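**Q** For reference, the sequence and a predicted model appear below.
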Amino acid sequence: MGILNVTPDSFSDGGAHRQVEDAVRVALQMEADGADIIDIGGESTRPYSDVVEAEQETSRVLPVIEQLAGRLTIPISIDTSKAEVAERALDAGAEIINDVTGLEGDPLMGELARQRSVGVCVMHMKGTPQTMQDDPCYEDVVAEIERYLVERLQACERIGIRRDRICLDPGIGFGKTHEHNLTLLRATRRFVELGSPLLIGHSRKGFIAKLIGDPLADRTAATLGVSLAVAAAGAQVIRVHDVKPTVDALKLFEASGGLN
């Protein structure tokens, strides 16, 4: 899953793709580089980010989706927690809703997903982007997030969203300390065993800078290290900014026995 943020303030690439033509060019290149999904977002969910109104968020993502829908051969995912934004994105050609609130932030989101028979990515987040890093605490981070994902999977099925359309995401960096993130990554196989596709979104995040000891260092190689580890543990969707290095690394990792 290639990340395409059309925002001014996302933590890593904010402002990089604000012009529609730039965003379209990057998305097409991601597909050429081997991406299987393009995930387009118009609101930053980094820690302490500002809330964006639905109309502004829509104005950012819709022109890009409209231009890409007839040119990409891979699915477009809309990264939003607002049903209004998701509906307009689906009308424009998106096929997946990627919701950091686990379809709980907007009471209309679940029904929209059911009615439109689209894929959904259901993520765990403790609190909101504005509060999630205010001393996040767990008694057992793996067990608690596993329980939450099972509950959300069952809730989606109860309202008529088919299991084969549901992807689960433990929410790396969303209301977790650096150690929580590492603990969750080491538990990837346990989340895979829940039986739904698992999405891991670790790309360029703060725990990586913490581990390599330099907040200003390029995080591509370190992100690749995590990508290979979670792929080996069975994660089916790896959400990254740098598609080509990831695809190349996975090809060679698989060819040399890493995914066996």
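**A** Arrived safely. Remember, predicted model here, so these are calculated numbers, not experimental data. Residues are numbered from 1 along each chain as shown.

**Q** From here on, just use CA atoms for contacts and neighbour counts.
**A** Will do.

**Q** wait, isn't V240 in contact with I3?
**A** Yes: assessed by C-alpha atoms under 8 Å, V240 is found in contact with I3 at 5.8 Å.

**Q** burial of C156, as a residue count?
**A** For C156, the neighbour count with other C-alpha atoms under 10 Å is 23.

**Q** Please list all residues in contact with it.
**A** 110, 162-163 (C-alpha atoms under 8 Å, 6 or more residues apart in numbering).

**Q** Can I get those in a markdown table including distance to A27 and neighbour count?
**A** Shown next, in a markdown table, are the contacts of C156 (distance: C-alpha to C-alpha, whole Å; neighbours: other C-alpha atoms under 10 Å):
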| residue | distance to A27 | neighbour count |
| --- | --- | --- |
| G110 | 27 | 21 |
| R162 | 28 | 16 |
| R163 | 28 | 16 |
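
**Q** Now, those residues that are in helices?
**A** G110 (DSSP state H).

**Q** Tell me where the stretch 51-200 of the chain has strands.
**A** 76-79, 96-99, 119-123, 166-169, 199-200 (DSSP state E, counting those that start in this stretch).

**Q** and the comparison structure, right after this:
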Amino acid sequence: MLKLGRHTFADDRLLVMAIVNRTRDSFYDKGATYAEDAALDRVRQVVEQGAEIVDIGGVKAGPGEVVDLDEELRRTVGFVARVREELPDVVISVDTWRHEVGDAVCRAGADLLNDAWGGYDPQLIEVAARHDAAYVCTHTNGATPRQPPHRVSYADVVRAAIDDTVALANRALAAGVARESLLIDPAHDFEKTTWHSLEVTRRLDEMTATGWPVLVSLSNKDFVGETLDLPTDQRLTGTLAATAVSAWHGARVYRVHEVVETRQVLDMVSSIRGIRPPARTTRALA
């Protein structure tokens, strides 16, 4: 069982986490959901499309405009409260590395803290434990938030991702976060070259074999763009190919921009694996 705040999911359920950026400079949507009403419309849309989780972020992951603590709080806390009031059945995740933001959004109704910078602020784990929230353990190789990778190297990137995320999960467990509320994320593109992200995808079964549920954030990322030599707005097909491979290897949660297409890929892979029955089966049976 996977427990995300007040919500629980069976172990064979593959979950879609839709990205909702309260930022002006997102690499993909270019600020389309910065305004609160536009962001709420996006939440309504992705929930209608079948997303079980919405991941709300107030700071762009990479370099960009400076967003201090007060501004991140302004972008996230009240919005989380609005989503919680209108959509009580959706899992609310907040993408942050600051414990002050984590505490405030949990009090406003968030279920999951998506620590995109891998324990950079160690108090964020304590916040998750205090609020009985779920927590994502991300592999960033100790990188500083919002700094791009530069000439990064590993003896074995998959081994490093496993060791670091499992260690973080065990630290969270010791702090009081429930075992069923912890996920690990290899963090494609974060402190990784395209070669590293491709290898992590190819060997993702080694991460799922740890027994910790795995979250992947693949959507329209640079490793897809560099592999296929495509700009950001033409990376959907490559993203879906990586999604199918990750689903075959057993990843549980998929952080995405395109919900409908992702859900179809996940349903198809689940049916091929024999976990999900086809929606209908009339061919050659009449």
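**A** Yep, that arrived. Note that the structure is a prediction, hence the values are computed from the model and not measured.

**Q** out of the contacts of C156 of structure 1, who's nearest A83 of structure 1?
**A** Distance to A83 of structure 1, by C-alpha to C-alpha, is smallest for G110 among the contacts of C156 of structure 1, at 8.5 Å.

**Q** Trace that closest one over to structure 2, please.
**A** Counting by TM-score structural alignment, G110 of structure 1 lines up with I125 in structure 2.

**Q** I'd guessed its match sits against A175; true?
**A** Yes: using C-alpha under 8 Å, I125 of structure 2 is in contact with A175, at 7.1 Å.

**Q** Give me the distance between the match of G110 of structure 1 and V91 of structure 2.
**A** 19 Å (C-alpha to C-alpha, to the nearest Å).

**Q** okay, the strands of the stretch 51-200 of structure 1 in TSV with mean neighbour count and distance to G15 of structure 1 next?
**A** TSV is the format used below for these (neighbours: other C-alpha atoms under 10 Å; distance: least, C-alpha to C-alpha, whole Å):
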stretch	mean neighbour count	distance to G15 of structure 1
strand 76-79	28	17
strand 96-99	27	21
strand 119-123	25	25
strand 166-169	24	26
strand 199-200	25	24
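
**Q** could I get those strands as JSON lines with distance to L153 of structure 1?
**A** Shown next, in JSON lines, are these (distance: least, C-alpha to C-alpha, whole Å):
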{"stretch": "strand 76-79", "distance to L153 of structure 1": "19"}
{"stretch": "strand 96-99", "distance to L153 of structure 1": "13"}
{"stretch": "strand 119-123", "distance to L153 of structure 1": "8"}
{"stretch": "strand 166-169", "distance to L153 of structure 1": "7"}
{"stretch": "strand 199-200", "distance to L153 of structure 1": "14"}
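
**Q** what sits against the match of G110 of structure 1?
**A** Per C-alpha under 8 Å, 6+ apart, neighbours of I125 of structure 2: 119, 135, 172, 175, 177.

**Q** Also I38 of structure 1?
**A** 1-4, 27, 30-31, 74-77.

**Q** In structure 2, point out the residues matching the helix ranked longest in structure 1.
**A** Secondary structure of structure 1 per DSSP H: the longest helix is helix 141-158. Per the alignment by TM-score structural alignment, helix 141-158 of structure 1 matches residues 157-174 in structure 2.

**Q** With structure 1 overlaid, how far apart is that stretch on average?
**A** Compared with structure 1 after fitting, stretch 157-174 of structure 2 has a mean deviation of 1.2 Å; criterion: mean C-alpha distance after the TM-score superposition for structure 1.

**Q** Quick one: work out the angle between the strand ranked longest in structure 2 and strand 91-95.
**A** In structure 2, assigned by DSSP state E, the strand with the most residues is strand 15-21. Here strand 15-21 of structure 2 points in a direction 50 degrees away from that of strand 91-95 (axes from the mean of the first three to the mean of the last three C-alpha atoms, to 10 degrees).

**Q** who's in contact with the helix or strand just after strand 15-21 of structure 2?
**A** Scanning forward in sequence from strand 15-21 of structure 2 by DSSP states H and E, the next helix or strand is helix 36-49. Here helix 36-49 of structure 2 makes contact (C-alpha under 8 Å, 6+ apart) with 18, 20-22, 32-33, 53-54, 79, 83, 90, 259-260.
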